[in-house]
Structures are given as structure tokens and as C-alpha cells.
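Trainee: Model the following, please.
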Amino acid sequence: MRLDDLDPSKNARDHGRGSGGRMGGGGGGLGMLLSFLPMLLGRKMGCGTILLIGGAIAVFMFFGGGASMLGGGGGSQTAGTVYDTAEEQFAGRVLTSTEQTWSKLFQQNGSRYRPPLLNFYEGGVSSQGCGSASSSAGPFYCPADQGIYLDTSFFKELETRMGARGDFAKAYVIAHEVGHHIQNLSGIADQVRQNQGRVSKAEGNALQVRMELQADCYAGVWAAQNASRMEPGDVEEGLNAAHAIGDDTLMRNAGQRPIESMFTHGSSEQRMAWLRKGMQTGDPATCDTFARGAVR
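Mentor: The predicted model follows:
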């Protein structure tokens, strides 16, 4: 994907190396083995939240109480000194592209787009409202502070462990997290969290799947809106990444039988289908994963 003509976004900061720690709120059935997973219900949402669990026994949905602000994390920096690696510069350019795209789309609907803050960190970080996380959790979005949190070492894990190679695979990850930001701005995230509090765990997981698939579709919309920047092979890279992070694929790679009621992000086929739909239409209105019959 051609992004070299874009300046990295000013909406970024670098937390440096931090100690991480446990997540804010409660844990789940596998205790410390899965303690690095973000709490998805109303807290951290993201493409990477279940990517690095190849050795785990299963994928669990976490419900919990209020988020806490824990220690850890380094000092933040100004935007001008954030981008000190090529991977960070690439992420910043992707964010700039999403800002341009969503600002245009919001303006068409008579509203103003407020971009998220991209937070770089190494090892661990304490987010402003979603507690602490280690880099093993993967990239995530925190609705409380409207921040995307990224340890760029994840890109190497995505390529080597998941087999999702190419620059567009990395861009898709960031665009997916921006998709969660769109859900937060539009009020969809709040509605889903409220509904999740009234239903069973399995039903709450199903709602979360629709959230993740919609974020995939929004990532596809962003790609379609930037078709002139796409290069041969980019579409295949994105679809391959979506396939690699499907719940069923992750469970099989962990040596487990896929159990649909435990899915929190969607199957590989579902993720590919919704990313493809966004790419084909370029219209966020087509990303209504909550419509009756939209997700099968």
C-alpha cells in the first residue's frame, strides 16, 4: 500500500517500555494462563486480542467490574518524537489515512470526526481507563480514552506466527481498531455493552462477534476509499490476515475443536466476508452486522 507521501499522524504518543500488569476488572476460568487477554465487554476491543493464544486451551469471553488505573508504562512524548522506527512511521501513516477517510465520510453525514489517539508502547502499558495490558494481548482499542494501543513487535508475530504477511495485513489491523473507534463515536459500542449486560455469556459473545465483524467491514470501507493507494496483492494480504485470526482457525491451531458459543471475533470465513464486503462497497452503511440475518 502506497502511503509514503503521507506524514505520520500527530495524534500519537509513545509510552516507552512499561511493566504491563494485569487487566483492570475480573478474570476468567483459565486464570493466569489467559490473564493477558483484554476484557472485551465495554473495555478493550481489537483485532489482536486473541491472536497470540496458540498455546492456550481455549478462547474465553471475559466479563468484569470497573476498570482500574494501574501502575506501569513510561512517559509519553510529543507527536514530533513519537516515530523512531519504520514500523511506527508506517502505523502513523495508516492512521493519517484513516483520519482523512473518516473525516470525509463523517462530513458527508453532517458531522465532525474526532480521531483516536495512537499509543505506542513496549512490553506493557497502563491505559487511561482500561487498566494495564502486556504486549502479548495484541493491539486493542480502549473506549474510555478513545485510544488505540499498539506494540509494533506484534507485526512480527502476525507475520511469523500467524502467517499473515505484507504491509496491508498490518494496515488492516490498525484500520480494524479504528473501526472500533467509529463504533464508539456512533454509540454502537455503548448499546452493545448495555445489551451484553442483560444476556447470557454465550449471547454476549455473539454480540461481540458482530462488533468485531463490523470493525472488519469498516476496515474494508477504509481500504475501498483508498483504492488508488492499493497495490497488487494487498487484497489477498488483507483476506489472508482476516482468515488467520478467525476464532475457528485459532482454536484449531491450538489443538482444540472450535466451539461457536465461545467465539468472540468470528470465524475465518465470517471475518473474510465482512472485510471483503467493506472493500467491495466502500460504504459504512453496508456494515450493519446487527441486522437480522446479517451474521450466520
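
Trainee: okay, CA-based contacts and neighbour counts for the rest of this
Mentor: OK.

Trainee: could you pull out the strands for the stretch 51-200 of the chain?
Mentor: Secondary structure of the stretch 51-200 of the chain by DSSP state E, counting those that start in this stretch: the strands cover 117-122, 124-127, 131-134, 140-142, 147-150.

Trainee: what number of residues lie near Ala202?
Mentor: Other residues within reach of Ala202, judged by other C-alpha atoms under 10 Å, total 16.

Trainee: ok, now which ones touch it?
Mentor: Counting by C-alpha atoms under 8 Å, 6 or more residues apart in numbering, Ala202 touches Ser261, Met262.

Trainee: repeat for Gly92
Mentor: So Gly92 contacts Asp7, Pro8, Ser9, Ala12, Tyr83, Leu118 (C-alpha under 8 Å, 6+ apart).

Trainee: Need the residue in the protein that's farthest from the chain's center.
Mentor: The outermost residue of the chain relative to its centre, with distances by C-alpha atoms, centre = their mean, is Gly110 at 26.5 Å.

Trainee: So that residue versus Val209, what's the distance?
Mentor: Applying C-alpha to C-alpha, to the nearest Å, the value for Gly110 to Val209 is 29 Å.

Trainee: C-terminal to the helix or strand hosting Glu236, what's the next element?
Mentor: If you go by DSSP states H and E, Glu236 is part of helix 234-244. Under the assignment DSSP H and E, the closest C-terminal helix or strand after helix 234-244 is helix 247-253.

Trainee: Can you tell me the element Pro232 falls in?
Mentor: Under DSSP H and E, no helix or strand contains Pro232.

Trainee: Another sequence for comparison is provided below:
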Amino acid sequence: MRWRSGRQSNNVEDYRGAGSGRGRRGGLRIGLLGTVAIVLIGWYMGANPLQLLGLVGGANTILGGIGSTETTQASPQGGALNDDGGKFVSVVLGATEDVWNPLFQQMGKRYLEPKLALFEGEIDSACGFSTAASGPFYCPGDNKIYIDLSFFRELKALGASGEFAQAYVLGHEVGHHVQNLLGITTEVSRLQARMSPRDSNALSVALELQADCYAGVWAHYANQTTIQLDSNDIEDAVNAAASIGDDRLQGMSGKRVNPDSFTHGSARQRMEWFRLGVQSGDMSQCNTFKNS
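Mentor: Alright, predicted model coming up:
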């Protein structure tokens, strides 16, 4: 993946070293591998992993150490991003803007560019207080993508390496932003309110798989316009999708794979929908809800 000649986005907010916005006090950082362990424990105990992660988030605040608990409002650092990690995500975000702006124009719509917030350890968002253990996430409340760059090191530890594997992660989160702008996220929430937990979960999985497909659509056009990819780059992204497939994570627990408890889809599903987006470049092909 050749990206260094690409333009950096103006929509990156760098909160690294600026505190969390709640009075930064260090905190306990368990990372992606720790999150996986918590999820596996939840499955084993029959508990909701999201509830366990919420408890850990609370512990991060409580165990932050001795000192002032005064709440302060963090501000992003100004100036250009000079570190490789910062430059990389800034260029990737710029590449998503260069693709989604014209695609929305073709649909007769306006693309509202999302912000990307870089943080370390913990941060406040319109979706609540979050830690690095949550992994990258998109918050529709403020149209921002949040990421602690340590996630990329932990992603590699799970077997997903290569720069485009990292770019795929951002492409997926931008895919959620696209869903939000198109009203898909709101419609899914409306339907889920009157569904059984099982059917509601199936819609959540479909939403995640569509974000994978949209990431593929972005890669299709980015390769033609802003960044240069080769077959190895695409395979890196496919491998990243497989590495965080729900069946793979469940298999790590030694238990039977249970599709009813999936949150993002199986490794095969994630790979197939991403590939479809890359090969077709057609958003209409990303109807993951058809059989949900």
C-alpha cells in the first residue's frame, strides 16, 4: 500500500497526551486481547460481554490512582500530525473523503465528513466514556470515529498484519458513518425495538457486515484514485476481517460456535462481504439485510 504521497485530512482531532476530558488519571488498559478474554469469559459464564466490558470501563476510572478527580475538558492538540501513525490514519481518512464525497453526489446527497479522534487510554464521546479496550468505534451522536492506535499492534498480535489491514479497520468505521447518513442505522434501531433478542441481534450482525461491504466499496475506488493497492493489500484486509470473526473468537474459548451470539459475523461472512464490495464497487450489492 502506497500512501505517503496522499493528502492528510483536515478532520483529525489529536487528543493524545491531552487527557480524557474527565481528568486523566492513568487507568487500567487491557487492550484488544484483554477484551477478547472478557468476551470469552462472558460466553462461558452466560453473561452479557457488553455488561462485563462496562464494568471494566468503570474500574478503569476507579483504579486510576491517587490524585485529583477534578473533571477537565480536554482539547485536541493543534498543528500537523508528524508521527507515522498519525500521518497514516490522516491520509486514510482523506482517502475515504475523496471516495465518499463523489459517491454521495452521484446519489444526489451531501456527504458530511466525519471527524477522527485519536486518543490514548480513555476518552469521552457523545456515546459515553470509553477506553482503549473498546477498540475503534463510531459514535453517531457526534459523527466521530474514535481510535487508540495501540489497537493496530494488538490487531497484528491476532494475526492481521499489513498497513491495509489497518486501513480496513478505519474503512469499516467510516462505513458505519455512511450508514448513519443514509438513515440505515436509525431504521435498524427502529426495527430492533419491536423484535425478539435473537432477531435483533441478527440485524446488528447485518449492520456490521454491511459496514465491511462499504469498506470494500471504498477500497475499490480508493485504489483507482487516491492510494495504490496490490493483491497482497487486499488479502491483508481480508485476513484482518477473518481474524476478528465471531466464530474465531468463540473458538478460542474452546466452546461450540454459537451464531445466535455473534456481534459482527463469522470470519467467512466478513471476508465475503468485504470482497464483494471490493470487486463490485457497488453499494447496492451490500444488502446484508436481505436474509436477516
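
Trainee: After superposition, what is the TM-score?
Mentor: Remark: TM-score between the superposed chains equals 0.82 [TM-score structural alignment, normalised by the length of the second structure]; 258 aligned residues with a C-alpha RMSD of 2.4 Å.

Trainee: Please enumerate the helices of the stretch 1-150 of the second structure.
Mentor: Using DSSP state H, counting those that start in this stretch, the helices of the stretch 1-150 of the second structure run over residues 31-45, 49-62, 84-106, 150-157.

Trainee: related to what we said a few turns ago, which stretch among the strands of the stretch 51-200 of the first structure comes nearest Leu52 of the first structure?
Mentor: Nearest to Leu52 of the first structure among those is strand 131-134; the distance by C-alpha to C-alpha comes to 11.5 Å.

Trainee: residues in the second structure aligned with the closest one?
Mentor: Alignment note (TM-score structural alignment): strand 131-134 of the first structure is matched to residues 128-131 of the second structure.

Trainee: Tell me roughly how far the matching stretch lies from the first structure on average.
Mentor: Compared with the first structure after fitting, stretch 128-131 of the second structure deviates on average by 0.5 Å (mean C-alpha distance after the TM-score superposition for the first structure).

Trainee: Run the chain-centre distance for that stretch.
Mentor: When distances are taken as C-alpha atoms, centre = their mean, to the nearest Å, stretch 128-131 of the second structure is centred 14 Å away from the chain's centroid.

Trainee: again with stretch 102-116 of the second structure
Mentor: Relative to its chain's centre, stretch 102-116 of the second structure lies at 19 Å (C-alpha atoms, centre = their mean).

Trainee: who's in contact with it?
Mentor: Stretch 102-116 of the second structure has contacts (C-alpha under 8 Å, 6+ apart) with 11-13, 93, 97, 100-101, 143-147, 174, 177, 181.

Trainee: switch to 6 Å and redo it
Mentor: Contacts to stretch 102-116 of the second structure, defined as C-alpha atoms under 6 Å, 6 or more residues apart in numbering, come from residues Asn11, Val12, Glu13, Asn101, Asn143, Lys144, Ile145, Tyr146.

Trainee: now swap in stretch 4-23 of the first structure and tell me
Mentor: With C-alpha under 6 Å, 6+ apart as the test, stretch 4-23 of the first structure has contacts from 72-77, 79, 82, 92-93, 96, 117-125, 131-134.

Trainee: now the residues you listed: which count as buried?
Mentor: Buried by 16 or more other C-alpha atoms under 10 Å: 72-74, 76, 82, 92-93, 96, 117-125, 131-134, out of the contacts of stretch 4-23 of the first structure.

Trainee: shouldn't Ser266 of the second structure be in contact with Gly245?
Mentor: Yes - using C-alpha atoms under 6 Å, Ser266 of the second structure makes contact with Gly245 at a distance of 4.6 Å.

Trainee: Among those two, which residue is more densely surrounded?
Mentor: For Ser266 of the second structure versus Gly245, the count of surrounding residues by other C-alpha under 10 Å is larger for Ser266: 24 against 21.

Trainee: From His220 of the second structure, how far out is the more buried one?
Mentor: If you measure Ser266 of the second structure against His220 of the second structure using C-alpha to C-alpha, the figure is 22 Å.

Trainee: again with Gly86 of the second structure
Mentor: From Gly86 of the second structure across to His220 of the second structure, the span is 24 Å (C-alpha to C-alpha).

Trainee: hang on, the earlier thing: closest to Ala169 of the first structure out of the strands of the stretch 51-200 of the first structure?
Mentor: Nearest of the strands of the stretch 51-200 of the first structure to Ala169 of the first structure, taken as C-alpha to C-alpha: strand 147-150 at 14.6 Å.

Trainee: Done for today, thanks.
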